[in-house]
Structure formats: C-alpha cells, structure tokens
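S.K.: below is the sequence, then the predicted model.
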Amino acid sequence: MASAKIKKGDQVIVLSGKDKGKTGQVVQSLPKADKVVVSGVNIAIRHKKPTQDAPEGGLVRSEAPMHVSKVAHVVDGKPTRVRFEVRDGKKVRVAVKGGEVING
C-alpha cells in the first residue's frame, strides 16, 4: 500500500466543486475509498425523524467525504503537491512549492 500524501490533521484547500477555494483541516482520512473529510467543507444536509435521543429531529448538517484528488496541501494560502524524500534516514513528506517538510 502506498504512503498517504494527505493525512488527518493536514491543512488543505479544495481544488474543484461547489466549495472550490475553501480551506480546512482534514478530520478523517479514508484511504481504502480514496476519500477525506474536511472540516467546514462539503456540508451534507440530512432529514432526520424525531427519536428519543433527538426529539427535535429536523435537518442535520455534517461534513461528507470527498475524493482526495479534489484537495491539495496549503502553503502560504496556495495549493501545492507533495513528494517524498529521505532526510536524516527518515522518509518525510515535502511540499513541492517551498520544499518545507510537512509534519505528521
């Protein structure tokens, strides 16, 4: 299995779709489905019936997964690709623009 270029906790920008240009943090990564969940982006609205747990019911808004190809890392507010390098004997993720190491 290949190493993930985008992981949980990364700051990303949306490249396409209705939320193009929005930035957020990766809340969840779903590598088997090639999807990520980004905070505040791709909000899905679900109609929920009232239950004993939630007697109100109504509309519930939550972040839906989006394909990993629709997001990119952010460096100085602009998207960048990610490459892998070996530094000090460890494999690390490096931003192509700027060459800085991405934590995680």
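M.R.: Great, that's in hand.

S.K.: hey, let's count contacts and neighbours off CA atoms from now on
M.R.: OK.

S.K.: centroid-nearest residue for the chain?
M.R.: In the chain, the C-alpha nearest the mean C-alpha coordinate belongs to residue 26, at 3.6 Å (CA atoms, centre = their mean).

S.K.: so it sits right up against residue 13, yeah?
M.R.: No: look at residue 26 against residue 13 with CA atoms under 8 Å: they stay out of range, at 10.0 Å.

S.K.: and here's the other structure:
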Amino acid sequence: MPARIRKGDRVVLLSGKDKGKSGVVLEVRPREGRVVVEGVNIMKRHTKPRPPNEPGGVIERPAPVHLSNVSLIDPKDNRPTRVRIQEIDGRRVRVSARSGERFD
C-alpha cells in the first residue's frame, strides 16, 4: 500500500510553532508516526568537539513532527490537501482530494 506521505514530498505544517511553513520531507518514520521536514521545527544541539574533524558548538537541525500536523501541498494550486488512494491501471496511486491531480 502506498504511504500517504513520502520522502521528497512538499508539505505544510498545520499546527505548532512553525504553523504555515512549508518544506520538503527529508525522512519518514512510520513506526513513530513522524516526519522530518527541511527548515521546520529546528532544534539546537550542543556538541563537544570530537577529533579529528568534528568541531564543537551549537548545531541546528530539524526535529521530527507528528504526521497529523502536516499536510501535502496540492501540485495544482499549492494549497494543503488530503490524499486519496485510487487504483489507476491496476496500480494504487496517491491522488489529491482537492484537484484529483496525481502525486507520483
């Protein structure tokens, strides 16, 4: 069965401190029900220097966001949409609930 959100999809945040921001999905964690989105939910991590080539300091990186807080962006009109799974030519594909446009 095709997953509703995949790596490389463009999504928008529906709630939280970064509500309204959009980005590309970098990683999907299906067991946790979370996704990592580029440039959203940035967390700071303080690290010690580790020889030979990693300097110490504060590293900013995106943290996971729950799947219920993101929505795919419709490729036709760039607005948030739900996803419908349809069978087309014997294959199950993801389709926008707004416009009927395919995501694949």
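M.R.: Alright, I've got the coordinates. As the structure is a computational prediction, the values presented were derived from the model and not from experiment.

S.K.: re the thing from before, tell me the contacts of the residue nearest to the centre of structure 1?
M.R.: Neighbour list for residue 26 of structure 1: 7-12, 36-39 [criterion: CA atoms under 8 Å, 6 or more residues apart in numbering].

S.K.: what's the strand of greatest length in structure 1 aligned against in structure 2?
M.R.: Ranked by number of residues, the top strand in structure 1 under DSSP state E is strand 23-30. Against structure 2, the aligned range for strand 23-30 of structure 1 is residues 22-29 (TM-score structural alignment).

S.K.: which residues in structure 2 form strands?
M.R.: Counting by DSSP E, structure 2 has strands at residues 10-13, 22-29, 34-37, 42-47, 57-62, 64-66, 70-73, 80-81, 83-88, 91-96.

S.K.: show me what the third one is packed against.
M.R.: With contacts defined as 3 or more CA pairs under 8 Å, 6 or more residues apart in numbering; DSSP states H and E, the packing partners of strand 34-37 of structure 2 are strand 22-29, strand 64-66.
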